[in-house]
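[1] My questions concern the predicted model and sequence given below.
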Amino acid sequence: MSFLSSMNISASAMTAQRLRLDVASQNIANIDTTRTEAGGPYRRKMVVLEARNENSFKKVLMNAAGKSWQQSTGGVRVSQLVEDTSPLKSVYNPEHPDADENGYVQMPNVDLIKETVDSMSATRSYEANITAFNAIKMMASKALDIGK
């Protein structure tokens, strides 16, 4: 695996973690949203990550034919954004415009603590990948210094 492949892996992870942080921010921003375009209260969104396909058919075929091919790269990618299907929260507030006949309002299923933990986790993962990326850059720089 070349150092460029390592950089691509770290970059894919940073992109995925940035999206996780964006989704957590969106969930927090909509913590009190009782009306959406689709109708009903906002539902918490979650990011599903999966490993990138490391060996495409072309790479396997080229290796089997004895032709050199760039080393396969790994990494992570976002496979989908899903809505949390956990039940919505019922809050008694008869003065709210979206209250039902009993005075209850259906509130989003967003939990501030969960979103804070997700944000912290995404931030730490992002920072770890920055550290790995910088280590790869330093190794490449030192390798270039050998030729001097």
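    Received it, and whenever you're ready, just let me know what you need.

[2] For the rest of this, base every contact and every neighbour count on C-alpha atoms.
    OK.

[3] So which residues of this protein form strands?
    45-51, 76-83, 89-92, 104-107 (DSSP state E).

[4] winner for burial among these?
    Among the strands of the chain, ranked by average contacts under mean count of other C-alpha atoms under 10 Å, first place goes to strand 104-107 (a mean of 20).

[5] before we go on, here's another structure to hold up against the first:
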Amino acid sequence: MSLFTIFNVSGSAVSAQSQRLNVVASNLANADTVAGPDGQAYKARQVTFQTVMMGQTGAAEAAAGVQVSNVTESAAEGRRVHDPDHPAADAEGYVTYSNVNPVEEMVNMISASRSYQNNIEVMNTARSLLMKTLQLGQV
């Protein structure tokens, strides 16, 4: 695998983690929202990744990158709180909130952020190695 392929692989991972961070941010922003006019509360979303082959297909040194295959909504029920004075309360006096777990989302955000940072570090290291290789030819 050439050093140039590393940029493609790490770049695909950075892009995927960026999308994951956007989904986590959306989940956190809607953690305390109540059911909308349609009666449905916000559902937490999760990103699913899939492997994608980079470079020439069938090559002996093919590299694998990553991409977002889909974003799915959680099927879990929203949190119900008894608050008959709330404007969004149903006939029984319950308010349905989103099913977002802020603690899980924070862990997910830290994981995505670290993965993003690690892939940036991989690209910086590859760039540094390429620069040192070029400097060898200048001597």
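    Ah, there it is. Remember, predicted model here, so these are calculated numbers, not experimental data.

[6] Now the TM-score, please.
    Here the superposed chains carry a TM-score of 0.90, computed using TM-score structural alignment, normalised by the length of structure 2; 138 aligned residues with a C-alpha RMSD of 2.0 Å.

[7] closest one to Ala122 of structure 1 among the strands of structure 1?
    Among the strands of structure 1, the nearest to Ala122 of structure 1 by C-alpha to C-alpha is strand 45-51 (11.1 Å).

[8] tell me the contacts of the most centrally placed residue in structure 1?
    Per C-alpha atoms, centre = their mean, the C-alpha nearest to the average position across structure 1 is that of Arg20, at 3.4 Å. Contacts for Arg20 of structure 1 (C-alpha atoms under 8 Å, 6 or more residues apart in numbering) come out as Met46, Val47, Asp118, Ser119, Ala122.

[9] Structure 2: which residue goes with the fourth one?
    Correspondence of Ser119 of structure 1 to structure 2, assessed by TM-score structural alignment: Met109.

[10] now that match: how far from Ala16 of structure 2?
    Using C-alpha to C-alpha, to the nearest Å, Met109 of structure 2 is found at 13 Å from Ala16 of structure 2.

[11] neighbour count winner among the two?
    Taking other C-alpha atoms under 10 Å, Met109 of structure 2 and Ala16 do not tie; Ala16 has more neighbours (24 against 20).

[12] and which of the contacts of Arg20 of structure 1 is nearest Pro97 of structure 1?
    For the contacts of Arg20 of structure 1, the residue nearest Pro97 of structure 1 by C-alpha to C-alpha is Met46; the value is 28.3 Å.
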